[in-house]
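1. Give me coordinates for this.
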Amino acid sequence: MIGMTDLRDRAEPPAAPLLRALWLGLRGEWTAAHEIAQAHDDANAAWVHAWLHRIEGDESNAAYWYRRAGKEVGQGSTDAEGEAIARTLSDR
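-> The predicted model follows:
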């Protein structure tokens, strides 16, 4: 199972696209991370997309993507949410 610490410590991106989007987001590579999230049309991609907007401070856009993901708007730390996303994605 991959967690946020694992993603932060990796020198190379993970092969799984949505985990790669998380990895890129942790590095501030917003354009590349968003492109990956937008290339997938499912709830997990929408969740990653919401998380990215939340980190960027774009709460209204994040809220849109949370609705698309079928999730409540993220509360608490973005690290904790990122951990939950990473675990969900690595369990697939």
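
2. Every contact and neighbour count from this point should use C-alpha atoms.
-> Fine.

3. Checking the residue of the chain most remote from its centre next. Helix, strand or coil?
-> For the chain, the C-alpha farthest from the mean C-alpha position belongs to Ala11; by CA atoms, centre = their mean, that distance is 18.1 Å. Under DSSP: H, G, I helix; E, B strand; the rest coil, the three-state class of Ala11 is coil.

4. Distance of it relative to Trp65?
-> 29 Å (CA to CA, to the nearest Å).

5. to compare against the first, here's another:
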Amino acid sequence: MMKTLTVFKHSLADTAPSNSWSAPLKALWYDGKGDWNTAHALVDQLNDQAAAHVHAYLHRVEGDQWNANYWYGRAKQPPFEGSLAQEWEALVQSFL
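-> All right, here's what the predicted structure looks like:
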């Protein structure tokens, strides 16, 4: 199991995420590799708050703030105020 953000970032050199990770963490891994479509597909049909939070972030990456705000609401989280990189790191740390 991952314990630190640094170890997670190093895993981006791997060819696939760990099978033991949650869908939201896998989605963040794919986003970290620049694969938005796979990341979005992993959380798009899930209904839990963790997936909704990652979904919100992904729509923010896409530049669709209205859709991001909808998903932040589903996640019961305020829209993130910092940079995309800061939000990605905060989300990864929350799931490790």
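
6. re earlier: ok, the residue farthest from the centre of the first structure - contacts?
-> By CA atoms under 8 Å, 6 or more residues apart in numbering, Ala11 of the first structure lies in contact with nothing.

7. tally of neighbours for the equivalent of Ser77 of the first structure over in the second structure?
-> Matched across to the second structure, Ser77 of the first structure falls on Ser83, judged by TM-score structural alignment. Ser83 of the second structure has 10 neighbouring residues, counting by other CA atoms under 10 Å.

8. Repeat that for the one 4 residues further on.
-> The local packing of Glu87 of the second structure (other CA under 10 Å) involves 15 other residues.

9. quick one: the helices in the second structure?
-> Counting by DSSP state H, the second structure has helices at residues 5-11, 23-32, 36-44, 49-62, 65-75, 84-95.

10. just checking, what packs against the fourth one?
-> Applying 3 or more CA pairs under 8 Å, 6 or more residues apart in numbering; DSSP states H and E, we find helix 49-62 of the second structure packed against helix 23-32, helix 36-44, helix 65-75, helix 84-95.

11. Kindly report the same for the shortest one.
-> Under the contact criterion of 3+ CA pairs under 8 Å, 6+ apart, helix 5-11 of the second structure touches helix 84-95.

12. got it, and the fifth one?
-> Using 3+ CA pairs under 8 Å, 6+ apart as the contact criterion, the elements in contact with helix 65-75 of the second structure are helix 49-62.

13. coming back round to it: as a markdown table, the helices and strands packed on helix 49-62 of the second structure with distance to Ala52 of the second structure would be great.
-> As requested, those are arranged in a markdown table below (distance: least, CA to CA, whole Å):
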| stretch | distance to Ala52 of the second structure |
| --- | --- |
| helix 23-32 | 9 |
| helix 36-44 | 7 |
| helix 65-75 | 5 |
| helix 84-95 | 12 |
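
14. Buried deepest among those, which one?
-> helix 23-32 (a mean of 23; mean count of other CA atoms under 10 Å).

15. Thanks again, I'm all set now.
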